[in-house]
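Chemist: For reference, the sequence and a predicted model appear below.
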Amino acid sequence: MAYKINDSCISCGACAAECPVEAISAGDDKYVIDPERCIDCGSCANVCPVDAPQQA
C-alpha cells in the first residue's frame, strides 16, 4: 500500500530528498506521492518533521 501525504505537509522537501525511487514531487500546495512508483518503504515518513506521509 502506497503512502499519501496529508494536509499537515509544510513543503519542506525532506521526504522527496529521501525517497529512493523519486516517487515524491512538489504539488500546488504540498508534496505528493505517485502511488504507482511508491514502494512503501517508509523512508519519507521517517524524515518528515510533521508526520505528513501516512500509509494510504
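Modeler: Arrived safely. Residues are numbered from 1 along each chain as shown.
Chemist: Please make it C-alpha for all contacts and neighbour counts, starting now.
Modeler: Noted.
Chemist: Contact partners for A14?
Modeler: Contacts for A14 were tallied using CA atoms under 8 Å, 6 or more residues apart in numbering; they are 44, 47-48.
Chemist: distance of it from S25?
Modeler: 11 Å (CA to CA, to the nearest Å).
Chemist: before we move on, the earlier item: of the contacts of A14, just the buried ones, PyMOL syntax please.
Modeler: Per 16 or more other CA atoms under 10 Å, the buried members of those correspond to this PyMOL selection:
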select buried, resi 44+47+48
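Chemist: Could you list which of the contacts of A14 belong to strands?
Modeler: Among the contacts of A14, no member falls in strands (criterion: DSSP state E).
Chemist: putting a second one here so we can go through both:
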Amino acid sequence: MRIHADKAKCEGLGMCESMANDYFEVDEDEDLVQVLDDSPPEADRAHVFAAVQACPVLALTLEG
C-alpha cells in the first residue's frame, strides 16, 4: 500500500496530520500536505486509512 497526495486538491486543513502525524505533515511554507512515509507497515495501515478517509477535500488516496 502506498499513500498518494494530490497537492492540487489539498487545502492544508491538517486533518490527516492530526490523525497520523507520523505519516502526514502540513508544510508551513506551502500550506500543503507532505507525505512523510508513503509505505506504512501492515500494523499502521488501518490508522493511515482512517486519516486518508478524514480528508475533507479527498486529496489523499491509497494505492495497492
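Modeler: Looks like it arrived, so ask away. It should be emphasised that the depicted structure is a prediction, and the values quoted were computed from it without experimental measurement.
Chemist: Now flag whichever of the contacts of A14 of structure 1 is closest to C9 of structure 1.
Modeler: Nearest to C9 of structure 1 among the contacts of A14 of structure 1 is C48, at 8.6 Å by CA to CA.
Chemist: what does the closest one align to in structure 2?
Modeler: Alignment note: C48 of structure 1 maps to C55 in structure 2; criterion TM-score structural alignment.
Chemist: surely that match meets C16?
Modeler: Yes: between C55 of structure 2 and C16 there is a contact at 6.3 Å, judged by CA atoms under 8 Å.
Chemist: quick one: the strands in structure 1?
Modeler: 3-5, 24-26, 31-33, 53-55.
Chemist: what's the closest of these to I39 of structure 1?
Modeler: Nearest to I39 of structure 1, of all those, is strand 3-5, at 8.6 Å by CA to CA.
Chemist: against structure 2, where does that closest one fall?
Modeler: So strand 3-5 of structure 1 sits over residues 3-5 in structure 2, by TM-score structural alignment.
Chemist: what about the helices in structure 2?
Modeler: 15-19, 45-53 (DSSP state H).
Chemist: Which positions in the shortest one come out as buried?
Modeler: So the one you mean is helix 15-19 of structure 2. Buried-residue list, helix 15-19 of structure 2, by 16+ other CA under 10 Å: 15-17, 19.
Chemist: average gap between that helix and structure 1?
Modeler: Compared with structure 1 after fitting, helix 15-19 of structure 2 deviates on average by 0.6 Å (mean CA distance after the TM-score superposition for structure 1).
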